[in-house]
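> Build the 3D model from these lines:
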Amino acid sequence: MAVKKNPSPNSTKKIRRKKPLIRRIKLGRLFLVLLLGSGIVYGSYVALSEVYNFASLKYAQYKEENPSKPTKPPIAPQIIDKRFENYTNILLIGIDDQPVEGIGESGRYADALMLISMDHTSGQVRFLALPRNIKTTIAGRKEPDYLSFTYYYGGSPLTVNTVSQLLNIPITQYIALDRKALSKFVDTIGGVNIYVERDMNYEDPAGGTSIHLKKGYQRLTGDMSQQYLRFRTDDLGDIGRVHRQQKFAEALLEKLISIETLPTLPTIITIFNDNLDTNINLIDISSIIDILDTLYTNKFEIQMLPGNFGPGGDWIPDKARVEQTINEMFPPVSEETAQ
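Model (predicted):
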C-alpha cells in the first residue's frame, strides 16, 4: 500500500506564493488590454476627427468653386397620417440607360426601386426593395402597367406617387441615379466586396450588355458592379436580380460606413451633385456624416416587398404580408399617443 507523503512546509509556501503571482499576471494582462483598447479608441477618435476636418475643408473648397444646383420642390404627400410624422421616406430609383421596349423609340425606365425610411425617434434606417415587374395602377394610364415604366411616363414624381399609393405611405423625397453615376460612386470608394454566387455570362450586343463574372468572393469595380446588378438569366429572372440588389446594397452600405470611405466624401458629393435627379438639398457634409453615423451605430436590414409570381412572370404583391411589413416598419399609433 502506497504511503501518501505530506507536503513539506517549504513546498506549501511555494504553492501559496504562486497564487498572488498568478493574480498579478492576470491583472497585468487586463491592464495591458485596457490600455491598448483605450489607445485604439483614442486613436480612432483622432483619426476620425482629422478625416472629418479634411473632408469639411475639401467640401468648403468645392462649394466655393461649384455653386449648388437649385433644389427641386418636395412632393406633396398623398397620405396624411400621424403614424408617419417621425419618419423621412426616400425613394431610391435606379435608372436604366436603355430604351423601354414597346412604348417608344427612346426613354429610360426605373430599373431598380428601393424605399429608404429613417425613424427620427429610434435612429433606425430601414430598406424595402420593390421588384420592377410589379403591375399596378398608374395615374394617367388606362390599364395597370409595370412599376418600372412610371419613370418613362412621368419621371421621378410619378414613380414616387405610384409607390406611395402602392404601399399606402407618404413619400416626399427621391434620389434617382443612372448606371454611370453608380459606377463612378463604386470606383470612388474603392470597390465593393461581395461573394458572386455563380459564374455569370451573358452577351447582348444589340442592347450593349456584356456580363462576364466568375464565381467567388471578390472586390467589384464600378463596371463589375453593373454586370452583377444587371444579370438576370437565371431561374428567378427579375426576382433574382432583386435579391442581388439587396445583397449588393448591404455590401455597399458596409463599405460606405467604413473609415476608409470618409476621405472620399467630397468626391462623392461632386458625383451626386452632377449626376443625380433629386429633390433633396445636396449636401451639407455634416448631414452625410450624421447619416453614416446612424448606419454605423444601428443594425440595418433590407427586405423585399412580399409577393408571388403571377402566370406571366409578374410579381404580384401579397396584400396581407405587405400590410404586415408596413406595420413592422411603421408601427400604428395608439389612441393615447395620437392625442
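
> Could you use CA atoms for every contact and neighbour count after this?
Will do.

> Show me where the stretch 51-200 of the chain has its helices.
150-167, 179-188 (DSSP state H, counting those that start in this stretch).

> Can you name every helix or strand that the shortest one contacts?
Right, helix 179-188. Helix 179-188 sits against helix 222-230, helix 265-275, with contacts defined as 3 or more C-alpha pairs under 8 Å, 6 or more residues apart in numbering; DSSP states H and E.

> run this one through as well so I can compare:
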Amino acid sequence: MPEKRSDVHNQHKRKKTRRGGIGRIILIIFLVLLLGIGFFVWKVYSDVTGTTDKIYKNVETEEVRNKPVDIKHDDEPFSVLLLGVDTGDLGRTERGRSDTMMVLTVNPNTNKTTILSIPRDTYTEIVGKGKKDKINHAYAFGGVQMSVNTVQKMLDIPIDYYVEVNMQGLKDIVDALGGVTVTPPLTFKQDQYTFTEGQSVTLDGNAALAYSRMRHEDPQGDYGRQARQRQIISASMKKVASLSSIMNYQSVLKSLESNMTTNLAFGDMVDIFNDYRGAAGNVEQIQMTGSGTKIDGIYYDIVSDKEMNDISNQLREQLEMK
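Next up, the predicted model:
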C-alpha cells in the first residue's frame, strides 16, 4: 500500500530530529571538553603565577650594563648567578654561606649555555665589606646583594638575575622532576649510596644530595665536587626544558615555593621557557681553578690574573659584550 504524504513527512521529520539531537550532544561534549581544557590551562597559569609571586624577591645591586637586559627580545644573552646555600642542609635553619656559586650565561643566538663553577674559597674583594676574603663569605656578610656585587666585580660582567636555592631545595626539585640521570666520573660511596665510574644512574633527591656533597674522597677535592654539582644542574635544566616535566608542574612549583628566591618575574620565566630552551640542551662547563694558599693560617684559593682574565673574556664573549 503506498505511503501517505503525511507519513513520509513525519519520517523525514523524525530523521531530522535524530540528526539534530546527535549534533547537539556532540556540541555539548565539545563545549564540556573545551571548558575542561580551559579550566586546566587557567589552573596551571594560576598556580605558576601564584608561586612566582611568592618566590620573587628583587635585590638592589650595582648597575653594570648601560641598560637592563630585555629577554622579551629573544636575541639578548643574559647571565644568572646560582647560589646554593647551606641553609636546610644537615638541619641548619640560619642563613649560612653560599656552599655553591655558579654563573650561567645563556646565549640564544648560539643556542649555548655556559656554567662556571666558582670555588667557595676563592680569595677576592668582597664588595661592600672593604676587604678581601673567601667569596662564599659574601653571602654570610650581605646575602644575595653582596654576592652579586662581588661576582660582578671579580668577573667584570653583569649579573642580570639570581637564583638562590637551599640544599633542601635541591633534593625537592630533583624529586619533583622525577629524578635526574648522571654518569659518575669516579667510584665512591657517600651516605648509603654507591656510585660507579662510567655507569649512568638516575638519582632521586637524596641520592643527588649525596652525589653532589662528597668532597674528601675525590682526588680533585672541592673541584671534583663542583664538577658533580654542575652535572646535577645541567641534568635538571634539560629535564625542566623537556615536555615531560610539565606533567609534574605542581610538584615542581611546590618545591620551588619553599626553597627558592629569585628576581625572575613570571613574564621572564615564560619568555625564557619559550625562547631560550634550545640553549639548555647545549651546555659548556667551566671550572675556575686556583692554587691553595694559607694566609694567617686560613686556607684560600688564589686564582691567577691570567685565569681570571681568560674566564672573564670567555663569559663576556658569550654575553656578546665588547
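
> Please state their TM-score.
Here the TM-score for the pair of chains, by TM-score structural alignment, normalised by the length of structure 2, is 0.71; 270 aligned residues with a C-alpha RMSD of 3.4 Å.

> what sits against the counterpart of Ile116 of structure 1 in structure 2?
In structure 2, the residue paired with Ile116 of structure 1 according to TM-score structural alignment is Leu104. By C-alpha atoms under 8 Å, 6 or more residues apart in numbering, the contact list for Leu104 of structure 2 reads Ser79, Val80, Leu81, Leu82, Thr113, Thr114, Ile115, Leu116.

> Of these, which are still contacts in structure 1?
Retained in structure 1 (both residues aligned by TM-score structural alignment, their matches' C-alpha atoms under 8 Å) from these: Ser79, Val80, Leu81, Leu82, Thr113, Thr114, Ile115, Leu116.

> a markdown table please, covering those residues and showing neighbour count and distance to Ile28 of structure 2.
Output for the kept ones among the contacts of Leu104 of structure 2, formatted as a markdown table (neighbours: other C-alpha atoms under 10 Å; distance: C-alpha to C-alpha, whole Å):
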| residue | neighbour count | distance to Ile28 of structure 2 |
| --- | --- | --- |
| Ser79 | 23 | 49 |
| Val80 | 20 | 48 |
| Leu81 | 25 | 51 |
| Leu82 | 24 | 50 |
| Thr113 | 26 | 48 |
| Thr114 | 23 | 51 |
| Ile115 | 23 | 52 |
| Leu116 | 23 | 55 |
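
> Tell me the one of the contacts of Leu104 of structure 2 nearest Gln220 of structure 2?
Relative to Gln220 of structure 2, the closest of the contacts of Leu104 of structure 2 is Leu116; by C-alpha to C-alpha it sits at 16.7 Å.

> Now do the contacts for the aligned partner of that closest one in structure 1.
Counting by TM-score structural alignment, Leu116 of structure 2 corresponds to Leu128 in structure 1. For Leu128 of structure 1, the contacting residues are Met114, Leu115, Ile116, Ile302, Gln303, Met304, Leu305, by C-alpha under 8 Å, 6+ apart.

> rerun at 6 Å
Met114, Leu115, Ile302, Gln303, Met304 (C-alpha atoms under 6 Å, 6 or more residues apart in numbering).

> ok, now how distant is it from Leu282 of structure 1?
Distance from Leu128 of structure 1 to Leu282 of structure 1, counting by C-alpha to C-alpha, to the nearest Å: 23 Å.

> what's the answer for Pro131 of structure 1, then?
Taking C-alpha to C-alpha, one finds Pro131 of structure 1 at 27 Å from Leu282 of structure 1.

> higher neighbour count, these two?
Pro131 (27 against 18; other C-alpha atoms under 10 Å).

> And the more buried one, how far from Ala181 of structure 1?
21 Å.

> same check, this time on Ile116 of structure 1
19 Å.

> How many residues are close by Val192 of structure 1?
23.

> Centre-most residue in structure 2?
Met237 (5.8 Å; C-alpha atoms, centre = their mean).

> Check which helix or strand it maps to.
Counting by DSSP states H and E, the element that carries Met237 of structure 2 is helix 222-241.

> So what touches that helix?
So helix 222-241 of structure 2 is contacted by Val180, Ser212, Arg215, Arg277, Ala280, Gly281 (C-alpha under 6 Å, 6+ apart).

> of all those residues, which two lie farthest apart?
Farthest pair in the contacts of helix 222-241 of structure 2, by C-alpha to C-alpha: Arg215 and Arg277, 31.8 Å.

> Between the two, which is the more surrounded one?
Arg277 (21 against 16).

> That one -> structure 1?
Going residue by residue (TM-score structural alignment), Arg277 of structure 2 aligns to Asp293.

> Validate this expectation: its match resides in a helix.
Yes. Assigned with DSSP: H, G, I helix; E, B strand; the rest coil, Asp293 of structure 1 falls within a helix.

> what's the mean distance for the lengthiest strand in structure 2 versus structure 1?
Criterion DSSP state E: the longest strand present in structure 2 is strand 98-107. Its aligned residues in structure 1 lie a mean 1.3 Å from strand 98-107 of structure 2 after superposition (mean C-alpha distance after the TM-score superposition for structure 1).

> mind putting the contacts of Leu104 of structure 2 in CSV, distance to Ser312 of structure 2 included?
Below are these laid out as CSV (distance: C-alpha to C-alpha, whole Å):
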residue, distance to Ser312 of structure 2
Ser79, 13
Val80, 15
Leu81, 14
Leu82, 17
Thr113, 15
Thr114, 12
Ile115, 13
Leu116, 10
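
> Among those residues, which one sits closest to Glu125 of structure 2?
Leu81 (17.3 Å).

> Residue in structure 1 paired with the closest one?
Using TM-score structural alignment, Leu81 of structure 2 lines up with Leu91 in structure 1.

> which ones are touching that match?
Counted by C-alpha under 6 Å, 6+ apart, Leu91 of structure 1 has contacts Met114, Leu115, Tyr174.

> Check the spacing between the counterpart of Asp235 of structure 1 in structure 2 and Asp301 of structure 2 real quick.
In structure 2, the residue paired with Asp235 of structure 1 is Pro219, using TM-score structural alignment. Pro219 of structure 2 sits at a distance of 17 Å from Asp301 of structure 2 (criterion: C-alpha to C-alpha).
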